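Colleague: Need coordinates for the following:
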Amino acid sequence: MLTAIKDRASGWIAWALVFLISIPFALWGINSYFEGASKVAVASVNGVDVDETVYQQALSEQRRSLVQMMGRNVDAEFFASMPFKLEVLDSLIDTQLQAEYLADRGYRITNEQLSERIGAFPAFQSEGRFDPARYEMLLQNAGLSAEGFERQQRQQGAVDQLRIGLRETSLVVPAMTDRAIALLMQERVAQFTILELQPFSEAAQISEDAVLEEYEKNKDRYIQPPQMQVDYLALSVDALAAQAMVTAEAEQAFYDGNTDRFTQPGSRSASHILISVAGDAEAAEVAKARDKAQGLVNQGRDGGDFASLAREHSDDPGSAGRGGDLGIIRPGTMAPEFEAAVFELNPGEISDPVRTDYGWHVIMLTDLRESVVSPFAEVRNEIRSLLAREWAEGQFMVMAEDFQNMVFEQPGSLDATADFLGLPIQRTDWFSRNAGEGVASHAAVRDAAFSEEVRVDRLNSEMIEIDSDLLIAVHFADFRDQRQKDLDEVSQEIVDNLLAQAALAGQEGAADRMMDQLRAGSPWAGVLEGAGLPVYDLPQDAEEISDPDDQRVAQAVYAAPVPIAGQAVYGGTRLDAGRYAVYRLAEVVSGNPDEISPEEREQIKSLIGSRVGEELYAGASRALRSAANVEVFEENL
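Modeller: Have a look, this model is predicted:
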């Protein structure tokens, strides 16, 4: 239930989580960001310039953090976007304003609190304890001084004091908690149907006059932008790996030296009965518990059903209901004494009582699967690919430096670089500044191609690093200016677009007419039956709404007004590009505060308090920003 409360409350606090993720990106020596004059300023805060160099450091730090969190799921072009740049800059500005506010009002942390704060960083710990040598090494590796880092931590500690103070002093009256329970535990009784697009697509028709009218009215939509073709060299690990010569001897040697890599580890599954007894219990109590465990051992060995014995006697609430089943026991996951007993048993055998800190265990091995080594023939292709990749990565590192130097040192052509490195010169298809295929699908390639150096001066681009194992260099091949496309070129595109628009309009028009009928009093079942449409029940309990269609409909249903005087509410929502849902909301059942346990009620109250505190903190930050004299120089970002 507590997990469900958190899930339902996610809408309240999602913004707060985002705020926590985006807490000051540049954590090192924030005060120094605003000191002294700079050659290029990206902003001015109360007359103090924000240096471009410091801003770039913060930008790099946030980019690195997002990549670490999300891997390659982050679109590289997002990092070059103005919203991302402004978010980083805003964080720097807000942090400085907060620091000034807190310093003026005496917020600070003591030396002892600072030591506790730094000591709590997992990165600075060894074997669970603060390691001064590790602390100094990590700061040194990051190019930071202990003084600068500690100054920043004092500042952030003061910010945390403010946040915590606002959260803990926020007033949450019982009526607020009751209202939150009524909303969080609310259930809505609803049904829906789905209109598919296909029938409307089949019925849609477009005349030649409509095509011509669209073309004449919107000629600016049918412009071919300036386009280029470039010659390019690509140095890639994948291409090098395809050229690798891997001998049969090398494959066999790798297999023989890495059998663990091709071994499917065995596994053991077990069930147990726990007779709990405290680790510091008296000897008599320990003996009594062991005697009970031994009695269960005897019953099991005499043919008693182990699962039934576990359900009746086990003190382990997590497994008792499953007949004692613990699933697969992997090394290092259980107490050493327990694991030792499991790995001595044969399937179906029951151990003598085993003592751990939790009490006495009666263990039965339920399944044993031996380790299996894949035969060489089965994994040979995998080995060949691994060795080829390993060779290619080594070649790539050697060739990358020559690639970078030669395209720069001989900028008039790619020929010399191609000949020296044995790379083919390839040519792209036509592409614009904003779109392309193949290597031109990468924004960095398009930007380089349309640069003055390549397009006008006809020089090689610098080496373009697409990712860690693909390098590109481009050279001008051809260019064509923007032009108006002829009707013949775009007529099919226009027909397709108009047909799609007509189908969507027909689908949504049918949905609107259906809702008008329903709101006028026509029965739900009769209208759907007459249209030959299916009826789906939306799960009443929000925890059971897991199907994607149910989730999209639920978003609309839970945003709909509450039915009045027994009159159902009707509405519609698009599920995706081809389907439209019409729903019937019959009833809203509010959550009952009397059915919530004290523990659950306290958690909800805490969530409300956190939300109120964060709103107060956000309001304070907005007030500081509005009162400050801030000027942003976007042209320098």
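Colleague: Going by C-alpha atoms from here, please, whenever you check contacts or count neighbours.
Modeller: Will do.
Colleague: and stretch 180-200, which residues are buried?
Modeller: By 16 or more other Cα atoms under 10 Å, the buried positions in stretch 180-200 come out as 180-195, 197, 200.
Colleague: same deal with stretch 173-180?
Modeller: For stretch 173-180, burial by neighbour count (16+ other Cα under 10 Å) applies to T177, D178, A180.
Colleague: Then stretch 401-413?
Modeller: For stretch 401-413, the neighbour count (16+ other Cα under 10 Å) marks F403, Q404, M406, V407, F408, P411, G412, S413 as buried.
Colleague: Can you tell me the SS state at Y570?
Modeller: Put simply, Y570 is strand when judged by DSSP: H, G, I helix; E, B strand; the rest coil.
Colleague: can you map out the helices along the stretch 101-250 of the chain?
Modeller: For the stretch 101-250 of the chain, the helices defined by DSSP state H, counting those that start in this stretch cover 111-119, 132-141, 146-168, 174-184, 198-203, 208-217, 237-243, 248-257.
Colleague: one more to line up against the first:
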Amino acid sequence: MQEFRRFVRGPVGKVLLAAIILPFVISGFYGYFVGGGSGDVVAEVEGTPITRNAVNQRVERVRDMLRQQSPNMNPALLDSFVRPAMVLDGLVNEQLILSAAEKSKLVFSTSQVSADVRQIELFQEDGKFSNNRFERELRSRGMSPQGYIRGLQQDMVKEQYRAGFMATNFALPSELDEQRRLGEQVRDIRYTELDLNALRSSFSVSDDEIATFYEENQGEFMRPEEFRIAYVSLSADQYADQVSVTDEDVAEEYEVRKAILAESGANTARKVAHILIAVDGDRSLEDAKVRAEEAEKAIAGGMSFADAAADYSDDPGSASSGGDLGVVTKGALPEEMEAAIAELEPGVVSAPVVSDAGVHLIKVTEVAEERDMPTLAELSSQIRADLKQARAEAMLNEDVATLEESLYEHSSLDSPAEQIGAEVQRTEWVALSALPSPLNAPAVQQALNSDEVRRDGHNSELLESAPGQYLAVRIVEEKAAEPLPLDEVRFAIEERIKGERAADKVQSLIGEAEKKLEEGASLEDIATLFEAEVQEQEGLQRGGAEPSMEVVNGAFSQSRPAEEGEGSVAITRTGNGSLIAYQVTRVEDGNAEPLTDEQQLAALRELGNIEGQRSFRQVVALLREEGDVELHSSRLSPNTGDEQ
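Modeller: Next comes the predicted model:
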């Protein structure tokens, strides 16, 4: 049983296992669309379930967007930043907004969505909407046209609801004046600073103190364990020199591809138009068939196919263009439609054809000329490269299977490597946290930390460190962690002791300064205590960082000083540990310069938008408070069963 487990965990075992479980994968995939068990539902909002799959898809979509914006972002940081629980919270809010919009009888028609879709550049070719491009792009994302349209309609309805609050808010000139008075306000301050870095440099540390600290904190100054690692690596690139492809091989492959092309009919294209009667939540298949018959009778009665498409078709991409799907090749449309198209003569309208999308009436408007396959000379280099790659991968797969089996039969890597003609490579002394290439992969680090490899000294299982890159590793030698020499850490110890003494001094001075202020001390008194000078800073603005962000925020939170007077003295600790005592000496309100009519209008519009956003956040909070929301956050993990 243990050998079977090892086999299944390996690359070859994974391939066979994938073939065995494929039917179950397909069933699971189908279940995603028809609804799974209750354990897949992570929230219910106004009776509408939100599934774990929906959350995971949104998580990956957000992460992909962030990866495109910041390609160098640390993957671990990205995973911790975009969490399923956070995304679920957003999906719950969206569903609450949608439910509230539907209760308010807000709608966005299919024709409105269709007009918008035709303007999306992604679905255009040569500046015009392309139905082929539309369907191709949606298929690549695992979406149907009907599902995409429904999603857009829901988005538009939610946007209508948002706009009802956000776009209808407004601001008064008096509110703008007050905002400008506060937002553009500037303040002057006097302050004195106890600089932690300067204080640190005032202390001295003796050699005996450094040596004592070193002895008492030995565990903090250790060189980590180091290892010499042996490894065998395999990739398809290693077999490039062992693969040869003759001209005869290329010619034979060309004929095979040519025969496949002819047999599949992929070199024959037809120009096709259709009328789609969609089957959805509002229309059953039987109802769709009845409507298709109505369209069929209308065409038989003299209505043009294009007019019938405009009146009857639910396909937003083609209805307004006579149902035109453009030139289609085999494999581009559902099998039911392709079977009907293959039997149709140009100009003839098919009987109703049923597909997953609904019921179609199809017309072949033109049969395009067969396109010739490129010549052998044109395809030769590509075919040669394909054959070389395929043969190299075949050799790789054979050696992967051999190596995987032999790793468990030998106590070193030498014999397994010899069986496949590979070389065992060895590293110098390295820490597991700083592995060199090609060992710097999470799978390798995990294997080297495992009991089998680290404690028992066995070969690792065959690891796929990257797509098409395989590794087996073994620890050859191990060097225990050892203390770093005192000379290497002397400076760090000295600075640490100085820092601790400076921090203690700052802490005692905070208490003294606060006591003095309670007794009525002035800023000059505090400056004397800090052994520092009193400085002035004029024209502080909200959000500034000089002399420190903490001081600026504190200065704008203080009350306005009396005329010709000074504010009370306050003390704050900055982010780097320094102390600053300060007082406000002058306040000058904003709104001194009048705005032009155009500037006033723009400012009022922006202030109204800000107020609208604030209002809508309150609306969403109210929906969360009063809405019917059930959360099953524990089910976000796929390993969590149904809640009891």
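Colleague: tm score of chain vs chain?
Modeller: Here the superposed chains carry a TM-score of 0.53, computed using TM-score structural alignment, normalised by the length of the first structure; 439 aligned residues with a Cα RMSD of 5.5 Å.
Colleague: about what we covered before: closest one to M69 of the first structure among the helices of the stretch 101-250 of the first structure?
Modeller: Closest approach to M69 of the first structure among these (Cα to Cα): helix 132-141, 20.2 Å.
Colleague: The closest one against the second structure, how far on average?
Modeller: Helix 132-141 of the first structure: mean distance to aligned residues in the second structure after superposition is 2.7 Å, counting by mean Cα distance after the TM-score superposition for the first structure.
Colleague: any chance of the buried residues of stretch 401-413 of the first structure in a markdown table, with distance to E382 of the first structure and secondary structure too?
Modeller: Listed next are those as a markdown table, based on distance: Cα to Cα, whole Å; DSSP: H, G, I helix; E, B strand; the rest coil:
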| residue | distance to E382 of the first structure | secondary structure |
| --- | --- | --- |
| F403 | 30 | helix |
| Q404 | 32 | helix |
| M406 | 35 | helix |
| V407 | 35 | helix |
| F408 | 38 | helix |
| P411 | 40 | coil |
| G412 | 42 | coil |
| S413 | 39 | coil |
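Colleague: Name the SS class of the residue nearest to the spatial centre of the first structure, please.
Modeller: With distances taken as Cα atoms, centre = their mean, the residue of the first structure nearest its centroid is M70 (5.6 Å). Three-state call for M70 of the first structure (three-state DSSP): helix.
Colleague: got it, and D79 of the second structure?
Modeller: D79 of the second structure ends up helix, using three-state DSSP.
Colleague: OK, contacts around S413 of the first structure?
Modeller: Contact analysis of S413 of the first structure by Cα atoms under 8 Å, 6 or more residues apart in numbering lists V407, L459, N460, H475.
Colleague: which non-adjacent residue is nearest the corresponding residue of the second structure for the last one?
Modeller: Correspondence of H475 of the first structure to the second structure, assessed by TM-score structural alignment: V473. Computed as Cα to Cα, 6 or more residues apart in numbering, the closest residue to V473 of the second structure that is not its neighbour in sequence is Y231, at 4.3 Å.
Colleague: ok, how many other residues are close to that neighbour?
Modeller: 22 (other Cα atoms under 10 Å).
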